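>>> A predicted structure for the sequence below; I have some questions about it.
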Amino acid sequence: MDFLNYPQPLADLIAGLSRLPGIGPKTAGRLAFYLLQQPQIAESLADAIQNALTNIRECSVCCNYTDQDPCSICSSDKRDSSLLCIVEQPRDVASLEKTREFKGRYHVLHGVISPLEGIGPEQLTVQQLLKRLDGVQEVIMAMNPTVEGEATAMYLSKILKPMGIKVTRIAHGLPVGGDLEYADEVTIARALEGRRQL
């Protein structure tokens, strides 16, 4: 999108918004004009962004985003410290916590191994993970079912199994309400592998 006809501050705002994931230049333009027409919303948004940048940091234990260190999950004595769930991103912790089913603790890798993008174990929080395994009996790999997620799970499994730690993987399969007709072969195969007795 050509921003030449816009004043520079507006062009900069549109360019900044268009760098957000899922926001193209047209949507960025609509958002920019909306924010200019709604200054209270724009100021509130700017304050929220600044507040998050100032007060949110990584937990020194699990590497999740938090405003206190350690985070509320790591500091809770009601969580099972022998059970550790490894996830790719902080938003994955939020997704798992919504279920209210998992009672253990988490570790956030902040990505997955991806040689094509130059991301190896050194760019992830693998070293922090290895320092916190005392007393852990089971590690649940909860990475996304992608090539990179599978490679990361296999890499970590090869490190953890020799330590005598039970390593499991979350099941993958059909979503509730999904139709077999529209599912791909890999999803159906995973659903069959992860079947359980009724």
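Alright, I've got the coordinates. Numbering: from 1, shown residues only.
>>> please count neighbours and contacts with C-alpha atoms only from this point.
Will do.
>>> was I right to think Val87 contacts Glu150?
No. In this structure Val87 lies outside contact range of Glu150 using Cα atoms under 8 Å: 12.0 Å.
>>> of these two, who's got more company?
Val87 (25 against 18; other Cα atoms under 10 Å).
>>> following the helix or strand containing Leu84, which helix or strand comes up?
Element membership for Leu84 (DSSP states H and E) is strand 83-87. The element immediately downstream of strand 83-87 (helix or strand, assigned by DSSP H and E) is helix 90-99.
>>> who are the packing partners of that next one?
Applying 3 or more Cα pairs under 8 Å, 6 or more residues apart in numbering; DSSP states H and E, one finds that helix 90-99 contacts strand 105-108.
>>> and the longest helix for the protein?
Scanning the chain for the longest helix, with DSSP state H as the assignment, gives helix 39-55.
>>> summarise which helices and strands the very next helix or strand once past that one is packed against.
The helix or strand immediately downstream of helix 39-55 is strand 57-58, counting by DSSP H and E. Under the contact criterion of 3+ Cα pairs under 8 Å, 6+ apart, strand 57-58 touches strand 65-66.
>>> for the strand it packs on, name the packing helices and strands.
In terms of contacts (3+ Cα pairs under 8 Å, 6+ apart), strand 65-66 is packed against strand 57-58.
>>> burial count for Tyr65?
19.
>>> gap between it and Pro90?
Remark: distance between Tyr65 and Pro90 (Cα to Cα, to the nearest Å) = 6 Å.
>>> so which bits of the strand holding Leu84 are buried?
Leu83, Leu84, Cys85, Ile86, Val87 (16 or more other Cα atoms under 10 Å).
>>> for this protein, what spans make up the helices?
8-18, 25-37, 39-55, 72-75, 90-99, 126-130, 147-160, 185-193.
>>> adding another structure so you can compare the two:
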Amino acid sequence: MTPLRLAVIIGSTREGRIGDRIGRWFVAQARRRDGLAVTVLDLAGYNFPASLPAEPTAAMRSFAGEVNRADAFVVVTPEYNHSFPASLKQAIDYAYDEWQAKPVGFVSYGCRSVGLHAVDQLRTVFTALHATTVRDTVGVDLLDGEPTGRAEERLRQDARVLLDELCWWGLALREGRAARPYVS
């Protein structure tokens, strides 16, 4: 069977961010699973324009192409002011049809809410793009510092559950798109 192509999108581009570290941790969890081909799309590595140009740039086309190739996604996002970063919204908007009928999961981080306000906002955005968001998330509490012991095991268990759901939906929707193109 062809491996499920999972794209992990690191959504923060801020100086001093920790999203890249959390993203690398999640990617390590995902790469332990058979049947997954994992790609990292770190938004900090894309030279996106500050405002929407009349014609798509090479960076915009490259990102949309990666979204098109993927079968499933995990978005690694911080929570800023009860929402997600503008850099992430900008990147999401560079694709449209490419998101359709594909599952999206979330690894979020923040204080107290562990980024769940950002996830709630992202669920609405991805629903509008005809993507399917999975129920379970991985939430990292930044007040805990480096997770150790029980907290670390809980995060690994949450990652396993998220990956189980993404793999199920990813395979089902990939087979569905192959049998019957999605129409919106």
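Ah, there it is. Since the model is a prediction, treat every value here as computed from it, not as a measurement.
>>> do you know the score for how well these two fit?
Aligned and superposed, the two chains score 0.39 in TM-score terms (TM-score structural alignment, normalised by the length of the second structure); 102 aligned residues with a Cα RMSD of 4.2 Å.
>>> who wins for proximity to Val139 of the first structure among the helices of the first structure?
Nearest of those to Val139 of the first structure, taken as Cα to Cα: helix 147-160 at 8.4 Å.
>>> any chance of the helices of the first structure in a markdown table with distance to Thr168 of the first structure as columns?
Shown next, in a markdown table, are these (distance: least, Cα to Cα, whole Å):
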| stretch | distance to Thr168 of the first structure |
| --- | --- |
| helix 8-18 | 39 |
| helix 25-37 | 42 |
| helix 39-55 | 34 |
| helix 72-75 | 21 |
| helix 90-99 | 16 |
| helix 126-130 | 16 |
| helix 147-160 | 9 |
| helix 185-193 | 14 |
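>>> looking at those helices, which is nearest to Val108 of the first structure?
Closest among the helices of the first structure, using Cα to Cα: helix 90-99, at 6.2 Å.
>>> test my guess that Arg105 of the first structure contacts Ser75.
No. Using Cα under 8 Å, Arg105 of the first structure makes no contact with Ser75, being 9.9 Å away.
>>> so between the two, which is more surrounded?
Arg105 (21 against 13).
>>> setting aside sequence neighbours, what's the nearest residue to that one?
Using Cα to Cα, 6 or more residues apart in numbering and skipping the chain neighbours, the partner closest in space to Arg105 of the first structure is Leu84 (4.9 Å).
>>> where's that neighbour relative to Val108 of the first structure, distance?
For Leu84 of the first structure, the distance to Val108 of the first structure (Cα to Cα) stands at 10 Å.
>>> how many neighbours does Ala58 of the second structure have?
By other Cα under 10 Å, neighbour count at Ala58 of the second structure equals 12.
>>> if you could redo that for Gly139 of the second structure, that was the one I meant.
Counted by other Cα under 10 Å, the residues lying close to Gly139 of the second structure total 25.
>>> Glu193 of the first structure now?
12.
>>> try Leu156 of the first structure
19.
>>> contacts only, for it.
If a contact means Cα atoms under 8 Å, 6 or more residues apart in numbering, then Leu156 of the first structure has no contacts.
>>> and the gap between it and Gln37 of the first structure?
Counting by Cα to Cα, the gap from Leu156 of the first structure to Gln37 of the first structure is 50 Å.
>>> cool, Cys74 of the first structure as well?
For Cys74 of the first structure relative to Gln37 of the first structure (Cα to Cα), the value is 43 Å.
>>> also Leu83 of the first structure?
Using Cα to Cα, Leu83 of the first structure is found at 50 Å from Gln37 of the first structure.
>>> same deal with Ile86 of the first structure?
Taking Cα to Cα, one finds Ile86 of the first structure at 43 Å from Gln37 of the first structure.
>>> could you do Ala189 of the first structure as well?
51 Å.
>>> what about those two, which has more around it?
Ala189 (14 against 11).
>>> report whether Val76 of the second structure is found in a strand, as I expect.
Yes. Secondary structure of Val76 of the second structure (DSSP: H, G, I helix; E, B strand; the rest coil): part of a strand.
>>> number of nearby residues for it?
A total of 28 residues lie near Val76 of the second structure under the criterion other Cα under 10 Å.
>>> that one: what's it in contact with?
Val76 of the second structure is in contact with Val8, Ile9, Ile10, Gly11, Gly19, Ile22, Gly23, Phe106, Val107, Ser108, counting by Cα under 8 Å, 6+ apart.
>>> for those residues, could you give me TSV that also reports distance to Trp169 of the second structure and secondary structure?
Putting those into TSV (distance: Cα to Cα, whole Å; DSSP: H, G, I helix; E, B strand; the rest coil) gives the following:
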residue	distance to Trp169 of the second structure	secondary structure
Val8	16	strand
Ile9	18	strand
Ile10	21	strand
Gly11	22	coil
Gly19	25	helix
Ile22	23	helix
Gly23	21	helix
Phe106	14	strand
Val107	17	strand
Ser108	20	strand
